[in-house]
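S.K.: build me a structure from this.
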Amino acid sequence: MAGLIVAASPATAADDGAGPSSATTLSVQVSQLSSTAGEVVVTLYPSDPRRSLAPRGKLLSLRAMAILPATRVCFNLPGPDVYAVAVYHDANANEDFDRNRVGMPVEGFGFSNDAPTRFGRPSFDAARFAVKSGENALRVKMRYQR
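M.R.: Predicted coordinates for the structure are as follows:
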């Protein structure tokens, strides 16, 4: 499924969302961005651990203009379930998560639950969170490797 660009001011949640209209929504607030350059990409993964954070495993993805102090996007979800979220700050808006020659990220990133990373992506269990019917909110902190 293709996502659409959704941006909102820090004081209000996004009115539109990715996915068909639903009674179950998830508002994701991404904070600690280093700048307003480029876009923030928020990707939602389903409860299947094999699809979590895997190429072509996403359920929905949104790109939003980077806004300080926080960028918000909203997803319309299929229903209550367990999900995981990954975010990155596409500061140069090239639609790619840039890495250096040894594979280390050169752009900001983050995961639901502030799931820890050492080498590579976190486990699904570390990033998973439950969503109930109705409105749900999640906060993700952007991390930058220096």
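S.K.: please make it C-alpha for all contacts and neighbour counts, starting now.
M.R.: OK.
S.K.: could you find the closest non-adjacent residue to the residue nearest to the spatial centre of the chain?
M.R.: Among the residues of the chain, the smallest C-alpha distance to the mean C-alpha position (C-alpha atoms, centre = their mean) belongs to residue 42, namely 2.6 Å. Nearest-residue entry for residue 42: residue 87, 4.5 Å, with adjacent residues in sequence omitted and distances by C-alpha to C-alpha, 6 or more residues apart in numbering.
S.K.: so that neighbour, which state does it fall into?
M.R.: Here residue 87 takes the strand state, with states given by DSSP: H, G, I helix; E, B strand; the rest coil.
S.K.: who's in contact with it?
M.R.: The contact partners of residue 87, by C-alpha atoms under 8 Å, 6 or more residues apart in numbering, come to 30, 40-43, 109-111, 140, 142.
S.K.: with residue 109 instead?
M.R.: By C-alpha under 8 Å, 6+ apart, the contact set of residue 109 is 86-89, 142-144.
S.K.: which of those ranks first by neighbour count?
M.R.: Counting neighbours by other C-alpha atoms under 10 Å, residue 89 comes out on top of those with 33 neighbours.
S.K.: before we go on, could you also do this sequence so I can check it against the first one:
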Amino acid sequence: MKHQNERAVALILATLFLAGSASDVQSQQSNSTAKNNFELTVHVTEIKHQDGKVLIGVYNKSDGFPKELEKALLTAKTAPGKPTHTFRGLSHGNYAVVVIHDRNNNGKLDRNLLGMPKEPVGLSNYSVIGISNPPTFKTASFTLSSIESINIKLNQF
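M.R.: As a prediction, this is how the structure comes out:
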């Protein structure tokens, strides 16, 4: 009888432990989903030409920013006539955005011999980009903590 009671107690404890683990997993999944429910809408302004595509890159770290679009966390292409894109499923954190008006559709920012952009480009938190104001992730970054919308002005060079 004593062994049956010990087995029953062990079975009850195991069931409670498994039920608690399952609810912890569900709680973690809910928290994970809640963390990834932010949106960032990027509106591009000062588009002077209607040729090519507008490339938008969202970075969550400095690696590759702003020159290597392939290292961006998320990217999008839009038509110059519809220069707005919404990125969904983002979590709370620091982000920086680069926008390139890829006028010749080659998928990259063309530069002159001095390394200056030959195509219009814009960055979050920058109204003017130039030799005296080179872009950095630290300056371009902002904290996303809700559903947000930003305007990025394209700079002509």
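S.K.: with distance to residue 26 of the first structure added, can I get the contacts of residue 109 of the first structure in a markdown table?
M.R.: As requested, these are arranged in a markdown table below (distance: C-alpha to C-alpha, whole Å):
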| residue | distance to residue 26 of the first structure |
| --- | --- |
| 86 | 14 |
| 87 | 14 |
| 88 | 18 |
| 89 | 19 |
| 142 | 18 |
| 143 | 21 |
| 144 | 25 |
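S.K.: ok, and the closest non-adjacent residue to residue 63 of the first structure?
M.R.: Closest residue to residue 63 of the first structure apart from its sequence neighbours, by C-alpha to C-alpha, 6+ apart: residue 41 at 4.5 Å.
S.K.: that older thread, alignment lookup: the residue nearest to residue 42 of the first structure to the second structure.
M.R.: In the second structure, the residue paired with residue 87 of the first structure according to TM-score structural alignment is residue 99.
S.K.: report how many residues lie close to the aligned residue in the first structure for residue 110 of the second structure.
M.R.: Taking TM-score structural alignment, the alignment pairs residue 110 of the second structure with residue 98 from the first structure. Using other C-alpha under 10 Å as the criterion, residue 98 of the first structure is surrounded by 18 other residues.
S.K.: before we move on, what about residue 128 of the second structure?
M.R.: Burial of residue 128 of the second structure, expressed as a neighbour count using other C-alpha under 10 Å, amounts to 16.
S.K.: again with residue 105 of the second structure
M.R.: Taking other C-alpha under 10 Å as the neighbour definition, residue 105 of the second structure ends up with a count of 13.
S.K.: distance of it relative to residue 16 of the second structure?
M.R.: 60 Å (C-alpha to C-alpha, to the nearest Å).
S.K.: please apply the same query to residue 94 of the second structure.
M.R.: Note on residue 94 of the second structure: its distance to residue 16 of the second structure, by C-alpha to C-alpha, is 40 Å.
S.K.: for the second structure, which segments count as strands?
M.R.: Assigned by DSSP state E, the strands in the second structure fall at 38-45, 53-59, 74-78, 84-90, 93-102, 121-123, 142-144, 148-153.
S.K.: I'd say residue 108 of the second structure and residue 117 touch.
M.R.: No: counting by C-alpha atoms under 8 Å, residue 108 of the second structure sits too far from residue 117 to count as a contact (10.5 Å).
S.K.: which residues do these two both contact?
M.R.: Overlap between the contact sets of residue 108 of the second structure and residue 117, as judged by C-alpha under 8 Å, 6+ apart, is nil.
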